[in-house]
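**Q** Curious how this folds, go ahead:
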Amino acid sequence: MPHTPQEKKRALARVRRIRGQTEALERALEAGADCGPVLQQLAAIRGAVNGLMSEVLESHLREEFAHPKPNRARAGASIDQAIALVRSYLK
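**A** This is a model prediction of the structure:
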């Protein structure tokens, strides 16, 4: 989750843009648009979602690892969580 008001505002703007793109895709599908423009729109949506995911992941990692953890087990759990997030992002 974005932690600063500016990060939150930027993330919400991206989500709204993605919503607009998916609504445009829905209209194109309902209208029976050709495959080329539909595929282009899908690629744009995928890029937008990847950009949002990247921003949120970066924010999370910066927040999580900005300060060293005093408890070694807690630090290990944070690293495991970060690895799981990166793996899900790369799928």
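**Q** okay, CA-based contacts and neighbour counts for the rest of this
**A** OK.
**Q** just the helices in the chain please.
**A** With helices called from DSSP state H, the chain shows them at 5-30, 35-65, 72-90.
**Q** Adding mean neighbour count, write those out as CSV.
**A** Shown next, in CSV, are the helices of the chain (neighbours: other C-alpha atoms under 10 Å):
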stretch, mean neighbour count
helix 5-30, 14
helix 35-65, 15
helix 72-90, 12
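**Q** I'd like the structure of this one too, to check against the first:
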Amino acid sequence: MSHTIKGKKPLLARVRRIKGQAEALERALEQGAECSAVLQQIAAIRGAVNGLMTEVVEGHLRDHLGAEAEDPLQRAADLEQVVRVLRSYMK
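**A** Have a look, this model is predicted:
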């Protein structure tokens, strides 16, 4: 079973918090909030997204690339997939 299925409830809770933060940012921009408040909200969203990414990557690494990984070829393919995603994320 995939780690995103096992951990579905807390992951969805994180996504919903991020959604709420994005909506708050949208409202702040619509209402002409101070730059510092807008910047603070952007930083909070970025931190939340980074936390979500960290949690999903960690689960993926543990479930698909850990010591229990059965097929070495599949493990290598999973590793390449993670590297591609991380490179894209870090751009």
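**Q** What distance do you get for the residue nearest to the spatial centre of the second structure to L29 of the second structure?
**A** In the second structure, the centroid-proximal residue (C-alpha atoms, centre = their mean) is M53; its distance is 2.4 Å. Taking C-alpha to C-alpha, to the nearest Å as the measure, M53 of the second structure falls 26 Å from L29 of the second structure.
**Q** And Q40 of the second structure, by the same measure?
**A** From Q40 of the second structure over to L29 of the second structure (counting by C-alpha to C-alpha), the distance is 12 Å.
**Q** Equivalent analysis for A76 of the second structure, please.
**A** Applying C-alpha to C-alpha, the value for A76 of the second structure to L29 of the second structure is 45 Å.
**Q** can you check E58 of the second structure too?
**A** 34 Å.
**Q** do H3 of the second structure as well
**A** Counting by C-alpha to C-alpha, the gap from H3 of the second structure to L29 of the second structure is 36 Å.
**Q** Over to L73 of the second structure?
**A** Remark: distance between L73 of the second structure and L29 of the second structure (C-alpha to C-alpha) = 49 Å.
**Q** before we move on, what about H64 of the second structure?
**A** For H64 of the second structure, the distance to L29 of the second structure equals 41 Å [C-alpha to C-alpha].
**Q** Give the closest residue to the aligned partner of A69 of the second structure in the first structure in space, chain neighbours not counted.
**A** A69 of the second structure maps onto P68 in the first structure when the alignment is built from TM-score structural alignment. Distances taken as C-alpha to C-alpha, 6 or more residues apart in numbering put A75 closest to P68 of the first structure, at 7.8 Å, once the chain neighbours are dropped.
**Q** Likewise for L85 of the first structure?
**A** L57 (7.5 Å).
**Q** cool, A48 of the first structure as well?
**A** The spatially closest residue to A48 of the first structure, leaving aside those adjacent along the chain, is I18, at 6.4 Å (C-alpha to C-alpha, 6+ apart).
**Q** hang on, the one you found packs against I45?
**A** Yes - contact criterion C-alpha atoms under 8 Å: I18 of the first structure and I45 qualify, at 6.3 Å.
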